[in-house]
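Peer 1: have a look at this prediction, sequence included:
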Amino acid sequence: MKVTLNGTVLADSNETIAVENNHYFPPSSVKKEFFADSNTSTVCGWKGTASYYNANVDGKTVKDIAWYYPNAMEKAKNIENYIAFYKNKVTSE
């Protein structure tokens, strides 16, 4: 799986984990230089509290483009710190 924004690769991995129709990327496969922490958080009943990233590519910021679970609940420990992207904000291949 590969995720791009305006032609720039944000993440690329053969080892994503699919959960609820989203691909979660290992942290090492995400190009962190394009990301900044967001103040947004949400709660999932079985995964826990999600934190979000904003992305900046070519001077354009896309808010809350991706999320991850820094302290995932027990049933979601396999995706702890893995990063998923909003499909309507990026291109996936």
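Peer 2: Right, received. Where do you want to start? Numbers count the residues shown, from 1 in each chain.
Peer 1: CA only for contacts and neighbour counts going forward, please
Peer 2: OK.
Peer 1: identify the residues contacting N14.
Peer 2: Contact partners of N14, counting by C-alpha atoms under 8 Å, 6 or more residues apart in numbering, are M1.
Peer 1: repeat that for T42.
Peer 2: Taking C-alpha under 8 Å, 6+ apart as the test, what T42 contacts is T49, A50, S51.
Peer 1: second structure for comparison follows:
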Amino acid sequence: MARAVWNGVVLADSDTYELVEGNVYFPPDSVRKDVLRPSPTHSTCPWKGEASYYTVEAGGAENKDAAWFYPDPKPEAARIKDHVAFWRGVTVER
């Protein structure tokens, strides 16, 4: 089981997840969409492809680009398509 928490709010909770390079990638249906706002930020990983970001808004505060996902990953990373990972102060327990 894995859980992502920030500012006292559970952002994601799942019995299944993907672990890649030490990061927990939560299945899309386990993530609270109401706390995520699309961000214009993108980054590129040589083997996973282009990542898109979300800003987390929870508990009355904002955490810019604290979540990311791969909407169209390279074949080597297909298993994390649309899965969401967190950083920037978000606590991920597993």
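Peer 2: Received, thanks. Since the model is a prediction, treat every value here as computed from it, not as a measurement.
Peer 1: re earlier: buried among the contacts of T42 of the first structure? Need that as a selection in ChimeraX.
Peer 2: In ChimeraX, a selection of the buried entries from the contacts of T42 of the first structure looks like this (16 or more other C-alpha atoms under 10 Å):
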select :49,50,51
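Peer 1: hey, where'd the strands end up in the second structure?
Peer 2: For the second structure, the strands defined by DSSP state E occupy 2-6, 9-14, 18-20, 23-25, 36-45, 49-58, 61-69, 84-86, 91-93.
Peer 1: right, so of the ones you listed, which gets closest to A78 of the second structure?
Peer 2: Distance to A78 of the second structure, taken as C-alpha to C-alpha, is lowest for strand 49-58 among the strands of the second structure, at 10.0 Å.
Peer 1: and that closest one, what does it pack against?
Peer 2: Here strand 49-58 of the second structure touches strand 36-45, strand 61-69, going by 3 or more C-alpha pairs under 8 Å, 6 or more residues apart in numbering; DSSP states H and E.
Peer 1: would you check the span in the first structure matched by it?
Peer 2: Alignment note (TM-score structural alignment): strand 49-58 of the second structure is matched to residues 48-57 of the first structure.
Peer 1: which ones are touching the nearest residue to T16 of the first structure once chain neighbours are set aside?
Peer 2: Leaving out its chain neighbours, the residue that sits closest to T16 of the first structure by C-alpha to C-alpha, 6 or more residues apart in numbering is F25, at 4.8 Å. F25 of the first structure makes contacts with A11, D12, S13, E15, T16, I17, Y82, I83, A84, as judged by C-alpha under 8 Å, 6+ apart.
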